[in-house]
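**Q** sequence unknown, structure follows:
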């Protein structure tokens, strides 16, 4: 059969779906030459009403309302077991899980507890996001620095209490309150001194969250980088690594060359990840990526190819996926999670295409159709017929006159 997929101009184009998926053996050995985490999405409960907000959609970049009872816990944990089965680590309760965009702190705390317990039961690796999103109120209202520090401490204690490694995420509250780079150095220094084990520091760029513009105390990225590196060099024994999500490969390479020995660079660059993970004569990036949510099995296979055969074999597998990644993460980049969840539904990892806060509506139908086409072309769907049928059903819901045609 041939699907008729919509173009942005409203016309339809024919697409012949792939007949066979990419064949990858499940439960292979874990990759060894790179540390690889997939930032995992959460599966909403489509029957819940507590995550639907007021019907006008969530505030810009913010949560839509209480989500504690709006998560399908069984499907959410099953997806994490899927990632672990391929030898990948899971980065939990981070941006891909709609943290601060439908997933509130009480639900994130429950997600962390459940996911870390599940990881122990199956021998999986997990790191967990620590932020300040329990601080609610008017978005523009500044929060005193001691309150921001306390919020971080509360979340850090919970994560470390589960035995997981913490990822210190960027804080909207800190971005709104901090007046100087020293405010960042003082607060992060305080947190690092009390951390029980080395943490991952996350620099999330404003393309992912506009509220984080000017993070580290400056709109000048060179000055911000100096402050960020200053925090690390002040406490190198307390920093396992840094996650860089700026979508700027050259800046990431320059930064990782300035890291103290033993501090990893986890790329969060969903545009340039193959070249950054492959590395150069001076080093490489490990990975903590949202795009590895839909690419999990293929990403694991690529890193094992790197282990066994080197960068050419690695890039032969992973380079073709960049077109899909750049599509999913195109501006407004913060809505990439809609495409991630679409692909999870099409791949059969969940029974529906709905999201916390109703964010399944954050991307247009032509965008979703192109995501399906690119993922299908890569062979990412274990059951291509199921993916095709679900895409046809989605087209029908959107009013495409005839999903199938010449």
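**A** Nice, thanks for sending it over. Model, not experiment: these values are computed from the prediction.
**Q** rest of the way, CA atoms for contacts and neighbours
**A** Will do.
**Q** how near is residue 193 to residue 66?
**A** Plainly put, residue 193 is 33 Å away from residue 66 if you go by CA to CA, to the nearest Å.
**Q** A further structure is provided below for comparison with the first:
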């Protein structure tokens, strides 16, 4: 077996290992870094955090972050011309990253971005309330005020750090809101605090089941109408919206509705959060395109950057082809249960040598099976995203041995 060949397990329908087959890892893709800013699209990669090896990063424990590795990963994204969306669900907000660590992440990431003139936007939510506090909230004025105050605190943390604000969807608000008017009441107050246009985040239940009924309805059309009413009321304060519903047709319809807003209020971007259908949405059609704020871009940033460079150069066909070549990997990483996609992003980061161990805060690296991760490695190799094949081979062999698969 060569230095870049790995004997991968073969599984039966029940997931039992029935044998192995040799995979010779290919060369990385011909990825390039831009000579200047990317101009054809605004693109953010939503980055994950790397835990300290050996720290008590177990479920329920405060997060202990390896700041050197975490920030180095962001610099790689910036070097490829992309912005970083930080302290978002990819960074395990509400799934392992506590409020104290989140504040430190926001401050450190914003300072690093400023040091290299890069773009960073950070999530402001309500998760400092904690699961126990949220469970005690009741619909009504007191609950709405608690949510509003929590949002305000986080907005000021992000703004004081010098980052753009992403107003995240709130589990607490989903619990206490009695209807669309309560969402409008809270967001009216939060947007009044913004010192520059914000990004509004609509996260679907496949990413967080606790967000059912967001915007006051489980019916997507009704929720969309409420969402658009909010944007119309605050158009000058909204830079864009990130929509993560994994529904390309809905996103295209919303994108066209945003394009039809009064021009004197300022353009409102549609930042796709669709980690399944991003190639077609970013490439766009004759009526426009989506910009991007994607967790998958944290995994495929060399390819994403190269594709956007092609779009900058007017080669839409090549740009789409590059993004499409990663689509199977994206659909696999974000397969149901979708909220465990962070596990796949960390696994690929580890295979590529960007973190010392395969781990996530809160013990979330246990969120995917051996079978899932083996297929992830195969797909990443197939689209040229194992960036150091000899290292990836060594780490894959060690991983398989640890899991009882010995050639």
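**A** Done, it's in. Values in this document were obtained by computation on a predicted structure and should not be read as measured data.
**Q** quick one: TM-score?
**A** With the length set by TM-score structural alignment, normalised by the length of the first structure, the two chains reach a TM-score of 0.93; 389 aligned residues with a CA RMSD of 1.3 Å.
**Q** sorry, back to before: so which of residue 193 and residue 66 of the first structure has more stuff around it?
**A** More neighbours surround residue 66 than the other of residue 193 of the first structure and residue 66, with 20 against 13 (other CA atoms under 10 Å).
**Q** how about the strands in the first structure?
**A** In the first structure, the strands defined using DSSP state E lie at 3-6, 12-15, 36-39, 89-92, 126-130, 165-168, 199-204, 239-245, 264-267, 286-289.
**Q** looking at those strands, which is closest to residue 372 of the first structure?
**A** Closest of these to residue 372 of the first structure is strand 3-6, at 9.6 Å (criterion: CA to CA).
**Q** output the contacting helices and strands for that closest one.
**A** Here strand 3-6 of the first structure touches strand 12-15, helix 365-378, helix 384-397, going by 3 or more CA pairs under 8 Å, 6 or more residues apart in numbering; DSSP states H and E.
**Q** which part of the second structure matches the last one?
**A** It stands for helix 384-397 of the first structure. Counting by TM-score structural alignment, helix 384-397 of the first structure falls onto residues 389-402 of the second structure.
**Q** residue 279 of the first structure matches what in the second structure?
**A** Counting by TM-score structural alignment, residue 279 of the first structure corresponds to residue 284 in the second structure.
**Q** what residues are up against its match?
**A** Residues in contact with residue 284 of the second structure (CA atoms under 8 Å, 6 or more residues apart in numbering) are residue 290.
**Q** ok, it to residue 224 of the second structure distance?
**A** 21 Å.
**Q** again with residue 76 of the second structure
**A** 36 Å.
**Q** neighbour count winner among these two?
**A** Shown here are residue 76 of the second structure and residue 224; by other CA under 10 Å, residue 224 has more neighbours (18 against 15).
**Q** list the contacts for the more buried one?
**A** Here residue 224 of the second structure is in contact with 215, 254 (criterion: CA under 8 Å, 6+ apart).
**Q** repeat that for 10 Å
**A** Counting by CA atoms under 10 Å, 6 or more residues apart in numbering, residue 224 of the second structure touches 202, 214-217, 230, 250, 254.
**Q** what do we get in the first structure for residue 27 of the second structure?
**A** For residue 27 of the second structure, the residue aligned by TM-score structural alignment is residue 20.
**Q** ok, back up a step: pick the most deeply packed of the helices and strands packed on strand 3-6 of the first structure.
**A** Burial of these is given as mean neighbour count (mean count of other CA atoms under 10 Å); helix 365-378 ranks first at a mean of 20.
**Q** leaving out the residues flanking it, which one is nearest to residue 319 of the first structure?
**A** Sequence neighbours aside, residue 274 is the residue nearest to residue 319 of the first structure in space, at 6.1 Å (criterion: CA to CA, 6 or more residues apart in numbering).
**Q** same deal with residue 172 of the second structure?
**A** Using CA to CA, 6+ apart, the closest residue to residue 172 of the second structure is residue 134 (5.6 Å).
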